[in-house]
Structures are given as C-alpha cells and as structure tokens.
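K.L.:
need a 3D model of the sequence below.
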Amino acid sequence: MVTDPGLRHWRDPVTDIGHLAEVAGRVRASVETVIDGKGEAITTALVVLLSEGHLLIEDVPGVGKTMLAKALARSIDARVRRIQFTPDLLPGDVTGVSVYNQGTRDFEFRPGPVFANIVVGDEINRAEPKAQSALLECMEEHQVTVDGVTYRLEPPFMVIATQNPVEMEGTRALPEAQRDRFTARISMGYPSPAAEMAMLDSHGSNNPLTGVTPVTDAAEIIRLVALVRTVHVSPEVRQYIVDLVGATRAHPDVSLGASPRAALHLIRTARARAALDQRAFVLPDDVQEMAIPVLAHRLLAHPEILLSGEPATEVCGRILADILDRVPVVRPGGARPLRHGR
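P.N.:
As a prediction, this is how the structure comes out:
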C-alpha cells in the first residue's frame, strides 16, 4: 500500500521509475542546449534535485557555473530567485525582514529571495559569514525564523550555489557547517575544444538562456522526489555506506571526517542515481559514483598534507579515491567481505 501522499497518483514501481527517467531526460536535454559536454555535472545536478538536496558548484570564473544553475532552474516551472552574494550582503537580504506598517501600526514580514523553489546563490563565498549563515536553517530545516516567528519554505526547495576557489582574490572558505549542508559539490572544468567551438557558434550572438523553457513543474518534481524515497537499499549497501563514512574519520591524512549528515546525503543520492538508471534498488556502484561529490567537500585534510601546494579539493578527492579502493563491500548474508570492482 502506498502511504506517501506524494505517490498517490503513481501506478507501479517499474512504470514510475521509467517515467522518472523520462522526465530527467527532458530536463537534461534542456540544460544541454546551454551547457555542452558536461554530462557528468548535469547528472549530478539532477541527482541532487531528486534527492531533496543542495548543490555547490565550484570552479574558476567563466566556465559556466552560473549558466548551469540558471539552465536547470529555468527547465522547471517553479519559483526561482537569484541572490548575488557580496561582502555587504545582510542576513535580512536573504531571509526577509519585518517592516513597520504605519497603516496597521504593526510589523509585517516581507519575504526575502529564499522563499522560492530554486534559489540560485551566485559567488556564495564572497559574502561575510553572517550572510552565509542565513542559509543554514533554510537548507537543513526548510524554514526561516525572523523575529521569533517561523515561516515554512514550500517544497521543492533547492539551493544551487556557485563559488570561486578560495585561492581567488576576494573569496573566503565556507565554514564547515555551511559546506556540510550542501549535498554535493561539483566542478565544471574547462570545455573540450569541440565544445568550446560549438559555444562560440551558438552563444556568440545571443543569450542561450532565452531559449530555455520549462519541461516539467514543481508538482511533478515533488512526486519524483517521493518516488526516489521508495528505492530499496539493502542492509549490505547501508553497511557499506557506514563503512565508507567511518573510514573518512579514521584516515591518517584527515583531521575532520564526514558527518552523520553526510551518510544520509550519500544514501539519498545513491537512491536517486539508481532511479536515473531505471532501477528500484541501489547497487554499491551507485554509492561509489556519488561518494566523491557527496563526501569530498566535507573533509578537512591535515595542514601538513596541504603544504605541497596541491589544492584542498584535489587532496580530499585523492583521499576518497584511496578509501573507495580500500573499503570492501559485504556480501549478502554476512559472508566474507568482497572488494567491489569499480
């Protein structure tokens, strides 16, 4: 019996998973009209959307971070708001403020841009910590508290934030609590020569975002999210996730490992990844596909490891690759551990 109200219009698991893949395919095709040659980044963005998460896109300026965020937002018929994070941004500029109304002689709340289904936060690491902290409650609890009054954020709710590397001028590292609330982090990277040539042809004379139209809506995304929650995760795969997260805390090169929230985000994204592959169950491969995007940005390497000058993102990615090679997958029934082929 279906107990989740978000699934009351669905028919059977096989048909529903196929429908999810079809909708995701439409969104992917819409985004690819703007972003060419970045299939992995687009897939991760779709996984985060379907797992009720938030996405952090980090890379150097000019490689399409904001374009990807805007293209994904415009492909969904939902309320979309953009926040440009600057050093003078205040928390009230994000959440909203209470303003005195002389007519009613009372304060009334004016919602900020965070009251939307998809919030695009541009260059989030250029703002002061007090402005960044305005998103903490929003991202974790889907609510905003202003002057002691709590306001709910309507689903679906997703924050897509971009940031430049901390080595860039005018940036600052996001606090650990802020990074931990982002489900996954991706990097765009430079396009291939062929993709860059196609970009010059298609983007040189007009804005490609003007041709992006919605291919689904917020109500359908809510139903797809509810469907992803029903994807089966076996006890062995759950144990594998716990072992991976635990290994980050015990690794000799790590001073701060992944949190329990990271394990929750990993299982949710693994479910969404399986659903995109039209499976109603999670494989260890799904966990391994999402492990680096979900876990790497949460780790803190020991300072002496970073003395070589290697960027922290690459160091943490290398550490996780080592963990994935070392942590075995447990066979069903509690048999001897078996290293899963990657």
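
K.L.:
contacts, neighbours, all on C-alpha from now
P.N.:
Will do.

K.L.:
quick one, helices of this structure?
P.N.:
Ranges of helices in the chain, per DSSP state H, are 13-32, 39-50, 65-74, 91-95, 129-132, 134-141, 176-181, 193-203, 218-229, 235-250, 260-276, 284-295, 312-326.

K.L.:
okay, those in CSV with mean neighbour count and distance to residue 170 next?
P.N.:
Compiled in CSV, those are given as follows (neighbours: other C-alpha atoms under 10 Å; distance: least, C-alpha to C-alpha, whole Å):
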stretch, mean neighbour count, distance to residue 170
helix 13-32, 18, 30
helix 39-50, 22, 26
helix 65-74, 23, 18
helix 91-95, 19, 19
helix 129-132, 18, 13
helix 134-141, 18, 20
helix 176-181, 17, 18
helix 193-203, 13, 28
helix 218-229, 20, 36
helix 235-250, 19, 31
helix 260-276, 24, 29
helix 284-295, 22, 25
helix 312-326, 17, 18
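
K.L.:
adding distance to residue 111, write these out as a markdown table.
P.N.:
Conversion of the helices of the chain to a markdown table gives the following (distance: least, C-alpha to C-alpha, whole Å):
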| stretch | distance to residue 111 |
| --- | --- |
| helix 13-32 | 29 |
| helix 39-50 | 23 |
| helix 65-74 | 20 |
| helix 91-95 | 6 |
| helix 129-132 | 16 |
| helix 134-141 | 13 |
| helix 176-181 | 22 |
| helix 193-203 | 35 |
| helix 218-229 | 20 |
| helix 235-250 | 38 |
| helix 260-276 | 28 |
| helix 284-295 | 31 |
| helix 312-326 | 35 |
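
K.L.:
structure for this one too, so we can compare:
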Amino acid sequence: MSESDVQEIDQEQDLAGLENEDDLALVARMREGREQLVEEIRKVIVGQDSVVEELLIALFSGGHCLVTGVPGLAKTLLIKTVADILQLNFSRIQFTPDLMPSDVVGAEIVEEDAGHRRLVFVKGPIFTNILLADEINRTPPKTQSSLLEAMEERQVTAAGVTHQMSDPFFVLATQNPIEQDGTYPLPEAQLDRFMFKIELGYLSEAEEVEVVSSTTRVIDRTVAHPLSGEDILAFQRVARQVPAAKSVVEYAVRLVHATRPQSDRAPEYVNDWVSWGAGIRASQNLILAGKVRALLHGRFNVAYSDIKALAPSVLRHRIILNFHAEAERITPDELVRRLLNDVPQEIAS
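P.N.:
Next up is the predicted model:
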C-alpha cells in the first residue's frame, strides 16, 4: 500500500476525527500561528529552520526537548526567544555540579507568624511554563532526577505533598556534546522523557555573515506575541484527534522494535551494535508528533513520511550503542538511517 493510498483511506476517517467546525478553525489557527511564530523567531534566530520546526512540533504536542550543539549556536537564545514570543512564564536553571534537587523543585522552610512556627513549601524554578535546563549534563544524576516526576506527570511531590504544575509545561534542555570534563551522562530514564533530541549544526557561510552583520550593529529585536499559552493547550488537544491509519501505527511500532537487540524485527547489525533499543515512548512520540506535523503540512492524517522525518530526533537518544559500534564509529543517527532504509512500510500478509 502506497502513502497516497493510506492518505485516501484516512480521508474517510477525517470527519470522525475533526468533524467539528471549531476544530477545523483551530487547525487553521495552528497553521497560521506556526507561520507567525517562525516569522518572529527569524527576527532573532538566523537559519536552523528544521530545528525550529521540530521545536514547534514538540510544543504543539506537549513534549519536552533536549537541544544539543557546540557552543555559540544560539541554543539558549532560541529557547528564550520562543518563551518570549509566547509570553509564557519562563525560568532558567544553570545546571552545575553543586546544584541540589531543592534548588530545582523547592524546599520547606520554617515560617514564623505571631509566635507560631510552621513549615511552608517554597516553590522552586521548576514551577513555570517553560523551564530552560541549561547544560543539563553538568549536574549529578541525583539533581537530574528531580525533573523526572514533573516531566512525566506534571507534578512535584515534596515532603509527602503533591504540587501540580502549571499548564502548559515544557522542559527545554541544552547540552554541549564535545566538552565532557565535569559532566555527567543523562540517565536513560531521563533521556526517555524527552520527546526529541534536536541537534544543531553550524550555519552556512551566508547565514553566518547575516548573523555577524546583525549582531554587531544596533537592531530592534522586539518580537510580537501571536500565540498564548491557551492557544498551545488548544493545539495539543486538537492534534490528538488527528487519525492515524493502522498501517502507519504498525510501521512506527515496527521501526521502534527494530532498534531492540534480539527482537525478531532487528536486523543483524542491530544485534551487533546495540545494547538497548528504544521503548514504547518512542512509538507514542512518533505518532503524536506525526499528527502535529501532518496538520502543519496541510494534512488531516499521519503519513509514512511524517514517521520517517521525525524518526532521527525521536530515536537517537533512546538507542544505547555498545563498544562494537563505537569501535566502528557507528552513531545512533547512522543506525536510524539504516533502519529507515531496511524496515518495510508494509508486511506482506
């Protein structure tokens, strides 16, 4: 079955998924809002169009992002710009080796009032809409783990009391992939909670000329605010109504299964190079992000092309390679490229 056949089948499901006129208007608003957001981001950020698209897909999906790149590629500036445009509450934590969990989630302090003492929970910077976890791999796993509950369940438990997070809530973390002194590898449980691992590359020569020209003179970088937090929450709700054909879901699951050693779907090179493959969150994120990408590209159904386009960012941080792969200089991205070529879209019945 070709991709066009899948789309024709899904057209029959469109009305079941998005039959409300308000929903269709919301989809139109999402596409318009995406264009407005990109226009505002470009006032500050030059290039990185694919990175911006994936970051917006994560926001519209309700997912968290890990942004990786060498110093000076505007990782932090990109995240701060998005928060500014959306006018969401924003907190930045500079992760350092001496950072403690209480510096992230907050702590109980003794408060005295009219001679009476009581414990009061003072919320930490995690209680925000967008949390920039800058250089997240520079703090020990004990402090990194303070993000786990908030990222998955949108709540924080302290001293036996559960505190709900604000909606929307995103963790957008950065890390430097080349400077490893004084860093701590992110635990697999932490990595798995990021929908995407987005890698920033160097700009082209023309783009770098534009950056240098614009940053070495006086320029107005004031941005407009086309969308709000309420808009983002509405986009997240409508995206989940987008239908995905069973064959497309099966392809996403088949692709994820192929990353797991000893799986009957795994090619021989996966058994040779991979210690641990991606878990079920990878399959879920492929479909959910695929729904948002489909809407942003003018479609009301998820296509194979959506899964293939998003697979590198969804899978690269969920595949743990062994020393054989490292000896042969195989990277997770190279493995995903091979799987996209080798895993069939359809299985003959």
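
K.L.:
quick check: the gap between residue 117 of structure 1 and residue 48 of structure 1.
P.N.:
14 Å (C-alpha to C-alpha, to the nearest Å).

K.L.:
please read the previous query as pertaining to residue 159 of structure 1.
P.N.:
Distance, residue 159 of structure 1 to residue 48 of structure 1, using C-alpha to C-alpha: 10 Å.

K.L.:
which neighbours do these two share?
P.N.:
The contact sets of residue 159 of structure 1 and residue 48 overlap at 54-55 (C-alpha atoms under 8 Å, 6 or more residues apart in numbering).

K.L.:
which bit of structure 1 covers stretch 143-163 of structure 2?
P.N.:
Stretch 143-163 of structure 2 corresponds to residues 131-151 in structure 1, going by TM-score structural alignment.

K.L.:
what sits against the residue nearest the centre of structure 2?
P.N.:
Residue closest to the mean C-alpha point of structure 2, counted by C-alpha atoms, centre = their mean, is residue 65 at 3.0 Å. By C-alpha under 8 Å, 6+ apart, the residues touching residue 65 of structure 2 are 55, 58, 170-173, 194-198.

K.L.:
using TSV, lay out those together with distance to residue 207 of structure 2.
P.N.:
Shown next, in TSV, are the contacts of residue 65 of structure 2 (distance: C-alpha to C-alpha, whole Å):
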residue	distance to residue 207 of structure 2
55	20
58	25
170	29
171	28
172	24
173	25
194	29
195	28
196	25
197	23
198	20
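
K.L.:
farthest pair within those?
P.N.:
The span of the contacts of residue 65 of structure 2, defined through C-alpha to C-alpha, is set by 170 and 198 at 14.8 Å.

K.L.:
find the nearest non-adjacent residue to the aligned residue in structure 2 for residue 187 of structure 1, please.
P.N.:
Per TM-score structural alignment, the equivalent position to residue 187 of structure 1 in structure 2 is residue 199. Closest residue to residue 199 of structure 2 apart from its sequence neighbours, by C-alpha to C-alpha, 6 or more residues apart in numbering: residue 68 at 4.8 Å.

K.L.:
tell me the counterpart of the one you found in structure 1.
P.N.:
So, by TM-score structural alignment, residue 68 of structure 2 is matched to residue 58.

K.L.:
that match touches residue 189, doesn't it?
P.N.:
No. Using C-alpha atoms under 8 Å, residue 58 of structure 1 is not in contact with residue 189; the gap is 9.3 Å.

K.L.:
ok, those two, which is more surrounded?
P.N.:
Under the criterion of other C-alpha atoms under 10 Å, the comparison of residue 58 of structure 1 against residue 189 puts residue 58 first, with 23 against 15.

K.L.:
next up, the contacts around the more buried one.
P.N.:
Contact analysis of residue 58 of structure 1 by C-alpha under 8 Å, 6+ apart lists 65, 162-165, 185-188.
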